[in-house]
Structures are given as structure tokens and as C-alpha cells.
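>>> got a predicted structure here, sequence first:
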Amino acid sequence: MDIVTSGVASPDFKTQAEIAEIIKVPERTLEDWRLNHVGPPYMKLGRHVRYDLLEVVAWARDQRHA
């Protein structure tokens, strides 16, 4: 169950491995995207990289081409 604060659900943070599996790309691709500032939004929590699942989904939808 999500923790709810002020009526807003908490973010669902995922690891690089989890996001790679969800969007079906190699982990190395996510690393390259981070280095080139072109991939989904991420955050660093100390030395740990985390992705907010809702932000990754929104980013992926923006990548659609007609």
C-alpha cells in the first residue's frame, strides 16, 4: 500500500535494473542516457540512482513518434 501524504500518493522509486526491465532496454543503455542527459528523469540518493516510475512512464510516452 502506498503512503499517502496530503492526499498525494508517494512516488514509486525503482532501481536501474527494474526500469531497464520495465522499458525493455539494457541497463547499459540507461547509463549511457544518463551520461548524455537524454533518458528518463532520475535522481541520485547518495550514490544510488533511482527513477520515479510515473516520471519514466510520462517520459516514455513523450518519446512517441507519429
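Received it, and whenever you're ready, just let me know what you need. Numbers count the residues shown, from 1 in each chain.

>>> CA atoms for contacts and neighbours, from now on please.
Will do.

>>> residue 61: neighbouring residues, count only.
The tally of other residues near residue 61 (other Cα atoms under 10 Å) stands at 10.

>>> equivalent analysis for residue 14, please.
17.

>>> okay, the nearest residue to it once chain neighbours are set aside and residue 66: tell me how far apart.
With sequence-adjacent residues excluded and distances taken as Cα to Cα, 6 or more residues apart in numbering, residue 14 is closest to residue 51, at 5.1 Å. Separation of residue 51 from residue 66 (Cα to Cα, to the nearest Å): 27 Å.

>>> here comes the other one, which I'd like you to weigh against the first:
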Amino acid sequence: MDLARDRTWTPDEVARFLGVPKATLYQWRYLGIGPKASRVGRHLRYLPDDVIAWFREQQNAA
């Protein structure tokens, strides 16, 4: 699957990128500790730069 950075990512794409189950993303969102996401209508979407920035923050915190 093409994970182009010029469009928003779906939860499936973010889960694949991070190597975690999609349910983990939803749990992180509920707890307020995951990458920033927004609703587009009823769909959850992520900006690739936000996901990558969040991932880098996790690396620096470790």
C-alpha cells in the first residue's frame, strides 16, 4: 500500500506504519496519548507529518 505523505492516512495505514493493531490506535486516542487525529465526517484521519512527529517524540522519550 502506498503511504503517500500528500494526503491523510486512515487508521489502517497508521497502524501498519507504526506496526501496532488498529485497536491500539483507538485506545491511545481514547487515553489521549497517541498521534493527533481528526474526524472528517464520521471518518478518523491522520496527517502523516503528525504521525511521524509523534513517533519521533516517542523515540526521544525512550
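Received, thanks. Bear in mind the structure is a predicted one, so any value in this text is a computation, not a measurement.

>>> and the TM-score between them?
Once superposed, chain against chain, the TM-score is 0.84 (TM-score structural alignment, normalised by the length of structure 2); 57 aligned residues with a Cα RMSD of 1.5 Å.

>>> higher neighbour count, residue 51 and residue 66 of structure 1?
Per other Cα under 10 Å, whichever of residue 51 of structure 1 and residue 66 has more neighbours is residue 51, with 20 against 3.

>>> these two touch, right, the more buried one and residue 45?
No - between residue 51 of structure 1 and residue 45 there is no contact under Cα atoms under 8 Å: 10.3 Å.

>>> center of structure 1 - which residue?
residue 51 (3.2 Å; Cα atoms, centre = their mean).

>>> secondary structure element for that one?
strand 48-52 (DSSP states H and E).

>>> for the next helix or strand after that strand, packing partners?
Downstream of strand 48-52 of structure 1, the first helix or strand assigned by DSSP H and E is helix 53-62. Under the contact definition 3 or more Cα pairs under 8 Å, 6 or more residues apart in numbering; DSSP states H and E, helix 53-62 of structure 1 sits against no other helix or strand.

>>> matching residues in structure 2 for helix 53-62 of structure 1?
The alignment of helix 53-62 of structure 1 onto structure 2 (TM-score structural alignment) spans residues 48-57.

>>> brilliant, that's me finished.
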